[in-house]
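> Generate coordinates for the sequence data below:
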Amino acid sequence: MDSSGIYVGLDIGTTSIKIIIAEYVKKQLNIIGYGNTRSAGLNRGVIVDIDQTVGAIRDAIKQAEQRANFEIRDVVVGIPANLLEIEKCHGMIAVSQADGKSKEITDEDVYEVTQAALVQSLPPERDVIDIIPDEFVVNGLDGIKDPRGMEGVRLEMRAVMYTGPKTILHNIKKCIEKAGLHIRETVVAPLASAHLALNEGEQDFGSIVIDMGGGQTTAAVIHDHKLKYTYVDQEGGDFVTRDISVVLNTSVENAEQLKVTYGYALSSLADKDNKFPVQVVGQQDPEEVSENYLAQIIEARLQQIFTKLATALDKVNALSLPGGIILTGGMTAIPGIEELAEDIFGVHVKKFVPQEMNLRSPAFTQVIGLVDYVTSENEIERVVKSSLGTADFEQATTYDEDDSYGDEPDTVQLPPQPKKPKKKKNKDKRPGGLRSLFSNFFD
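From the prediction side, this is the model:
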């Protein structure tokens, strides 16, 4: 089965929707177009308004199609790890002929044994996202990666199945269909990010990928090239922006700009003497704030996020994996985040940034990873996944936040606002040390 051709990846994030169009020829992936637009209709990684999300997807489609001069029809879409469950499954079928003699195993037999593996009691509110074969067993002989062409009377498959809430899957499909697209394949988003961000050794011996988006932060544990565990913290870059807005009494738009222009994740790296003007709500003249104080606000929230992740990862002994932690996602573009993460997790931390032209930002890791993942699938994996194409989605509904999403994150302990001098502000004061930080790519 030839994987050459055009692939389109779609990443539906809380703060931005990204699309890439890539050409895969001779095992080389070349990005020929991309779209990146502000999200609408999502909350903490979950679609809550289908029509708004459809509009944002269409905007991203238009951008990508104009850049690539290509009409998008099929997309590979990432499914967030919210309430993801990872479980083993097993299927077995007879492949003998009518007279009981063995016969050669074909694609159809692999398809049928996959269907047998999928026939197990799933709760009515869950559906299958993906299934990945571990091994096949022919006539009791195990450890087989591809049974096609072999002869046998009994075929078994042992696999890993990823399931998620039907509502999340249904709403994603509904949005894509209303945008005029067809789902080519669904991929568990952390698995795609890890496939791109980790090298062979890190995937084999074990590593942790932390994807820091705008609406949430996802930790994924990879070992033996498999996704073993995920943890989602319902806090991300938007919460950092909100903290800045509240403490400095400025608009959310101003807070975001301050974060990407002057922000540090570690206050010890920021200069106390380097100050910049902040437009305060209800005041005509701006107030001066130091880089160090802004960094204290950012660091407080990031410490809370990382501490929660460290607690969850420690419970499954993931922090002992030799590959350490790889940070990616839009929020990781902020300076000092690797140093802060190392202080809290106590393991080696590095940041992954894609190197594709025009997309050299960690915010694009997931969408590039989606295409990179599906183009690297082998033939037997494609045959197995073809069984999922018959899955029947229930009617889509808007997401009704339950306890998993409805609770507000714990209030972060922010630094006290320093007392303001009563002297008149100098309107001509100019900021120093301006640093431009890919403001359009914070996810």
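
> rest of the way, CA atoms for contacts and neighbours
Fine.

> what residues does the helix or strand harbouring residue 302 touch?
If you go by DSSP states H and E, residue 302 is part of helix 291-315. The contact list for helix 291-315, computed with C-alpha atoms under 8 Å, 6 or more residues apart in numbering, reads 217, 219, 231, 233, 235-236, 239-240, 243-244, 247, 259, 262-276, 319, 340-341, 344-345, 412-415.

> tell me the helices in this protein, going along the chain?
50-68, 107-118, 166-178, 189-197, 200-205, 237-248, 252-262, 291-315, 337-345, 365-375, 379-385, 403-406 (DSSP state H).

> Any chance of JSON lines for the ones you listed, columns mean neighbour count and distance to residue 152?
Shown next, in JSON lines, are the helices of the chain (neighbours: other C-alpha atoms under 10 Å; distance: least, C-alpha to C-alpha, whole Å):
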{"stretch": "helix 50-68", "mean neighbour count": "20", "distance to residue 152": "48"}
{"stretch": "helix 107-118", "mean neighbour count": "20", "distance to residue 152": "11"}
{"stretch": "helix 166-178", "mean neighbour count": "21", "distance to residue 152": "37"}
{"stretch": "helix 189-197", "mean neighbour count": "24", "distance to residue 152": "33"}
{"stretch": "helix 200-205", "mean neighbour count": "16", "distance to residue 152": "32"}
{"stretch": "helix 237-248", "mean neighbour count": "20", "distance to residue 152": "54"}
{"stretch": "helix 252-262", "mean neighbour count": "20", "distance to residue 152": "61"}
{"stretch": "helix 291-315", "mean neighbour count": "20", "distance to residue 152": "43"}
{"stretch": "helix 337-345", "mean neighbour count": "18", "distance to residue 152": "50"}
{"stretch": "helix 365-375", "mean neighbour count": "25", "distance to residue 152": "30"}
{"stretch": "helix 379-385", "mean neighbour count": "18", "distance to residue 152": "17"}
{"stretch": "helix 403-406", "mean neighbour count": "11", "distance to residue 152": "47"}
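
> Please generate a structure for the following sequence too, so the two can be compared:
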Amino acid sequence: MKLFIGKRSSLLDDLVVSLDIGSTTIRVVIAEYNTSGKLHIVGWGSAPSKGVRVGVITNMEEAIKAVSSAISAAEQMAGRTVTHLYTGIAGGSIECYNSKGVVAVTDRGKEITTHDVDRVLEAAKALVIPLDRQILHVIPQEYTIDGQSGIYDPVNMIGVRLEAEVHIITCSLTSTDNIVKCVNRGNYYVNEIVLESLAVSECVLTRDEKELGVLLIDIGGGTTDVLLHYGGAPYYTNVVPMGGDIFTNDISKVLNTPILSAENIKLREGCCVASYVDSESEIIIPGIAGRPPLTVTKTYLAEIIEARACEMFNIIGTELRRKGFGDKYPGGVVLTGGSSLLPGIADLATEILGVQTRIGLPQGVSGLTEELRHPGFSTAVGLVSFIGKKNKNTVIKRKDLDSSGPKKENLFKRVFKHFI
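So this is what the prediction gives:
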């Protein structure tokens, strides 16, 4: 499937534009390369999300208007015109597998080349997936040479048998087609679609956390994305169909108040741990259709939110144990996404999952304003960071090509294959 229509911009253009199509908010970040070759954020924009539910486009026309509005706001701030962009995907269409490939080394001297690496990754991709799905990413976890494991770059090493363990991320063709169509209808073009949780990990997780083992939980509006890094590579990905909106819906139903009122109450008075709240404090719930307002304690409101948050973390923990990864994140849990700012949610995650938890804020890219240092912008900023790292690798490999001639051609191709 083509991810763009018309002439595609170069991966090394001076602009990197990210688009986060969230269930509650559409966010766009524009970054450009400075004189030192590093990305610097020059503009951003956001718009209320319409036509999107639990990470899936449900109304094309409304989604197009929301996306165009967010991009226009970012263009005005940056003073630049956007034509091509990178966007993320999440939601229930994501499925992931851990796979393994084995090949014999072809070089007579038994020196492993980039061609051998390409072959073993292709062998690892030999999975039977439904016709309505496609492979989005193939990420190497580690290589094994003649039984010696724990190798992360086998090129130029000596051996006769090369094995690769990889994490394969697949997605629904329908979901990606709808994202591309939505962007194209706004007269913009998609360079690449990236798994959102993979992008987020680039700007909120540290290298030490990834090596030790860390669980990223991105609590969005409609879904919660889960990504486990272990030994520096992803091993487990999941999407829980629960997010910040479900807290709002519960408040709305239990307290008989409109969604907008429930959202305001959640943001203003919400807490995820009832014992943290003054049991005597009260809040007034506005009445509807002429009905008198309702007075409830803050403890009661916190109990409503805590019950659903406990359910969400228990689902995550149960699935991790079922897959055999219950002890693979000694580096702790990192919460991000808009709902990660609810008071007490980090402590609740620590209690249920049994490891230390912190709130992850976007970092690692210059030009971050106070507004962008917010968990809600983790995906949009993470996409910029992810693409910037990929482009940096491309520049390095391209320089190798220029200096070493055709011998390095496969190395340049390999950069792209590792990320698609």
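
> Superposed, how do the two chains score by TM?
TM-score for the superposed chains, counting by TM-score structural alignment, normalised by the length of structure 2: 0.79, backed by 385 aligned residues with a C-alpha RMSD of 3.7 Å.

> Could you export the helices of structure 1 to a markdown table, including columns for distance to residue 285 of structure 1?
Listed next are the helices of structure 1 as a markdown table, based on distance: least, C-alpha to C-alpha, whole Å:
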| stretch | distance to residue 285 of structure 1 |
| --- | --- |
| helix 50-68 | 36 |
| helix 107-118 | 64 |
| helix 166-178 | 45 |
| helix 189-197 | 44 |
| helix 200-205 | 52 |
| helix 237-248 | 14 |
| helix 252-262 | 15 |
| helix 291-315 | 19 |
| helix 337-345 | 32 |
| helix 365-375 | 40 |
| helix 379-385 | 60 |
| helix 403-406 | 38 |
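
> Look up how far residue 286 of structure 1 lies from the aligned partner of residue 265 of structure 2 in structure 1.
Counting by TM-score structural alignment, residue 265 of structure 2 lines up with residue 258 in structure 1. Distance, residue 258 of structure 1 to residue 286 of structure 1, using C-alpha to C-alpha, to the nearest Å: 13 Å.

> Then residue 25 of structure 1?
54 Å.

> Which one's more surrounded, these two?
residue 286 (17 against 14; other C-alpha atoms under 10 Å).

> The counterpart of that one in structure 2: what's it in contact with?
By TM-score structural alignment, residue 286 of structure 1 lines up with residue 293 in structure 2. Contact analysis of residue 293 of structure 2 by C-alpha under 8 Å, 6+ apart lists 284, 285, 286, 287.

> Return the subset of the residues you listed lying in strands.
Counting by DSSP state E, the contacts of residue 293 of structure 2 place 284, 285 in strands.

> Mind checking which of the contacts of residue 293 of structure 2 are buried?
285, 286 (16 or more other C-alpha atoms under 10 Å).

> JSON lines for the contacts of residue 293 of structure 2, including distance to residue 342 of structure 2?
Shown next, in JSON lines, are these (distance: C-alpha to C-alpha, whole Å):
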{"residue": "284", "distance to residue 342 of structure 2": "20"}
{"residue": "285", "distance to residue 342 of structure 2": "19"}
{"residue": "286", "distance to residue 342 of structure 2": "22"}
{"residue": "287", "distance to residue 342 of structure 2": "25"}
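
> Quick check: of the contacts of residue 293 of structure 2, which lies closest to residue 400 of structure 2?
residue 285 (64.7 Å; C-alpha to C-alpha).

> And residue 48 of structure 2, how far from residue 21 of structure 2?
Taking C-alpha to C-alpha, one finds residue 48 of structure 2 at 10 Å from residue 21 of structure 2.

> ok, these two, which is more surrounded?
Per other C-alpha under 10 Å, whichever of residue 48 of structure 2 and residue 21 has more neighbours is residue 21, with 30 against 15.
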